[in-house]
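Colleague: take a look and give me a structure for this.
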Amino acid sequence: MLEQDQPKDVLPFQPIVLIPVYDHEHAIGKVVAAVLQHGVPCMLVDDGSGLPCARVLDALAAAEPDKITLVRHAENRGKGAAVLTGFTRAAADGYTHALQIDADGQHRVADIPAFLSLAAAHPASIIAGCPIYDESVPAIRLYCRYLTHVWVWINTLSLDIKDSMCGFRAYPVAPVIALAARQKIGTRMNFDTDIIVRLYWDGLEVINLPTRVAYPLDGVSHFRLWLDNVLITRMHATLFLGMLWRFPSLLARKWRTR
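Modeller: Below you'll find the predicted structure:
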């Protein structure tokens, strides 16, 4: 495992790979096998999957009980809720960092060492995946992402977050737990953007790491066109209002960085 010289009051770097799973029974086995090749433990959060996927997850956890932790929601609560459940368990188990990755195989698992190396070197920062797409990406998704990018740049008064929607990123666990204790965070497809903006507001640095993304290994998407777009639109409006009263501190941070 990666080790860095740390002050005595800083916990040793202890990462875990966190994978929220909802009905990805055809892809999750390959994703987990690839993750375990990097010698880092893995947590699967079953977000109320149907029986076929639940059985696959049970078999994976039973086959590698020392390497895989399985946490389960009785019913589907959303990707963000699953990730936050994973953070709570990771904190309880003594992990300092969680590397979030999707269950459908779209993220390049071979980049895990690069994420963990940066997280170990910058333990108080978020290591955020910045997607490099291949020809499999739907054009409409690519174009629509830029609307969110613009809102994030407005709501942080910066270009520090290159892509707020990529679910491949490494977080320090403690700041996420502290944020979730005082602030309701989006629990569905609005989660990734909501949490990274709020952690940025809390003073965390964001380090952007380019990573290749393909769509997807099992052909399953849980994005709900109307409902998730409504949630994302409402999130941007809420963040904009939050930015307005943080404007002086964000502006001061911008000038300090310069």
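
Colleague: please count neighbours and contacts with C-alpha atoms only from this point.
Modeller: OK.

Colleague: and the strands in the stretch 1-150 of the chain?
Modeller: 15-21, 42-47, 68-73, 97-100, 126-133 (DSSP state E, counting those that start in this stretch).

Colleague: which stretch among those strands comes nearest Tyr143?
Modeller: Of all the strands of the stretch 1-150 of the chain, strand 126-133 sits nearest to Tyr143, with 12.2 Å by C-alpha to C-alpha.

Colleague: rewinding a little: which among the strands of the stretch 1-150 of the chain is found nearest to Ile177?
Modeller: strand 97-100 (11.3 Å).

Colleague: what helices or strands is that closest one leaning on?
Modeller: If contacts are counted by 3 or more C-alpha pairs under 8 Å, 6 or more residues apart in numbering; DSSP states H and E, strand 97-100 sits against strand 15-21, helix 79-92, helix 112-121, strand 169-172.

Colleague: so what touches the first one?
Modeller: Outside of strand 15-21, the residues that reach it under the criterion C-alpha atoms under 8 Å, 6 or more residues apart in numbering are 28, 35, 40-47, 49, 79, 82-83, 86, 90, 95-103, 116.

Colleague: and for the shortest one?
Modeller: Identification of contacts with strand 169-172 by C-alpha under 8 Å, 6+ apart yields 96-101, 115-116, 119, 123-129.

Colleague: next up, for comparison:
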Amino acid sequence: MLKPEFKAAFNPAFTPCAVIPVYNHEHAVGAVVAAVLAHQLPCVLVDDASSDECAAVLDALAAAMPAQVIVLRHAVNQGKGGAVLTGMRHAAAAGYTHALQIDADGQHCTDDIPRFLQQAASRPQALITGCPQYDESVPPLRFYARYLTHVWVWINTLSLDIKDSMCGFRVYPLPPLMALMQRKELGRRMDFDTEVLVRLHWDGMQIVNLPTRVGYPSDGVSHFRAVLDNVLISRMHTVLFFGMLWRAPSLLARKIFGRRSVR
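Modeller: This is a model prediction of the structure:
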């Protein structure tokens, strides 16, 4: 169920839920779920092989609100991307048309959920993604390191259409995401958020960038692995670069003639 003030703006065929990947965020996830439910979005929580303590928190949330919260569970940790993909598959199979992805650590501004949903409802074929506005809690190294990925994304799309590819606060239209997942094995860890945006952009999807406040993080837990995740991200940029090269004529034709898909 959606808040009455949203319904008039939403396409009747627009049926969103929230997908929240969770890995040992037991101290923050309850507040995130409460904030999402306040906007009357059903929640799909994906427990990516968390600790027993975190699993107990998730089970309690689902038990307290069985009509609004479901917990999916990985026996083995698959990474953030793997958890998001599991949640998206479930959401699509359950009949939802769109899924709002939000992190479990409390870094995203849940007050912006209505803005994201309103944009997604008015542009149901577009992907709505957050463009972070950081406060003083952001680690300076991570803030400036993001710009390396920004530059690679601009190169690999031959555009500035994606302002920030690493923000995990976004709304996906599920049918095109499912189609991409069926034909391409996507990165399953911290490389996922960037790769999926670039590949959906290649497919012709419109990307809508919404400014949103971001903090780091409310529970003090980060699962970014400095060496391994940077290796995965570097490999991803390399693969995408070579994918861009043979798509370059179509990408340039899109800019000139407005043709969308360049699979």
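
Colleague: give me the TM-score for these two chains.
Modeller: Here the TM-score for the pair of chains, by TM-score structural alignment, normalised by the length of the first structure, is 0.96; 254 aligned residues with a C-alpha RMSD of 1.3 Å.

Colleague: nearest to Trp245 of the first structure, of the strands of the stretch 1-150 of the first structure?
Modeller: strand 126-133 (23.7 Å).

Colleague: residues in the second structure aligned with the closest one?
Modeller: Matched against the second structure by TM-score structural alignment, strand 126-133 of the first structure falls on residues 127-134.

Colleague: mind listing what's buried in that stretch?
Modeller: Of all the residues in stretch 127-134 of the second structure, those buried under the rule 16 or more other C-alpha atoms under 10 Å are 127-132.

Colleague: quick check: Leu157 of the first structure vs Ile126 of the first structure, distance?
Modeller: With distances taken as C-alpha to C-alpha, to the nearest Å, Leu157 of the first structure is found 18 Å from Ile126 of the first structure.

Colleague: based on its surroundings, how many neighbours for the residue lying closest to Ala124 of the first structure once chain neighbours are set aside?
Modeller: Of all residues not flanking Ala124 of the first structure in the chain, Pro172 sits nearest, at 6.2 Å (C-alpha to C-alpha, 6 or more residues apart in numbering). Counted with other C-alpha atoms under 10 Å, the neighbours of Pro172 of the first structure add up to 26.

Colleague: tell me, how many residues neighbour the closest residue to His150 of the second structure other than its chain neighbours?
Modeller: Of all residues not flanking His150 of the second structure in the chain, Asp164 sits nearest, at 6.2 Å (C-alpha to C-alpha, 6+ apart). Neighbourhood size, Asp164 of the second structure [other C-alpha under 10 Å]: 25.

Colleague: residues touching the residue mapped onto Phe223 of the first structure from the second structure, list them.
Modeller: The alignment partner of Phe223 of the first structure in the second structure, by TM-score structural alignment, is Phe224. Going by C-alpha under 8 Å, 6+ apart, Phe224 of the second structure touches Met190.

Colleague: what strand or helix carries Phe224 of the second structure?
Modeller: Counting by DSSP states H and E, there is no helix or strand that carries Phe224 of the second structure.

Colleague: check which helix or strand covers the residue nearest to His150 of the second structure.
Modeller: With DSSP H and E as criterion, Asp164 of the second structure is part of no helix or strand.

Colleague: so how far is Leu197 of the second structure from it?
Modeller: Distance from Asp164 of the second structure to Leu197 of the second structure, by C-alpha to C-alpha: 10 Å.

Colleague: now swap in His223 of the second structure and tell me
Modeller: In terms of C-alpha to C-alpha, His223 of the second structure sits 21 Å off from Leu197 of the second structure.

Colleague: looking at these two, which is more packed in?
Modeller: Leu197 (23 against 11).

Colleague: what would the strands of the stretch 1-150 of the first structure look like in CSV with distance to Ala61 of the first structure?
Modeller: CSV is the format used below for the strands of the stretch 1-150 of the first structure (distance: least, C-alpha to C-alpha, whole Å):
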stretch, distance to Ala61 of the first structure
strand 15-21, 13
strand 42-47, 9
strand 68-73, 5
strand 97-100, 18
strand 126-133, 27
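
Colleague: for Tyr96 of the second structure, what are its contacts?
Modeller: Listed by C-alpha under 8 Å, 6+ apart, the contact partners of Tyr96 of the second structure are 14-17, 174.

Colleague: rerun at 6 Å
Modeller: 15-16 (C-alpha atoms under 6 Å, 6 or more residues apart in numbering).

Colleague: what of Leu239 of the first structure?
Modeller: Residues near Leu239 of the first structure by C-alpha under 6 Å, 6+ apart: none.

Colleague: just the element for it, please.
Modeller: helix 225-257.

Colleague: quick one: distance of that helix to the chain centre.
Modeller: 18 Å (C-alpha atoms, centre = their mean, to the nearest Å).

Colleague: likewise stretch 52-65 of the first structure?
Modeller: The answer for stretch 52-65 of the first structure is 22 Å, by C-alpha atoms, centre = their mean.

Colleague: repeat that for stretch 5-12 of the second structure.
Modeller: Worked out by C-alpha atoms, centre = their mean, stretch 5-12 of the second structure lies 23 Å from the chain centre.
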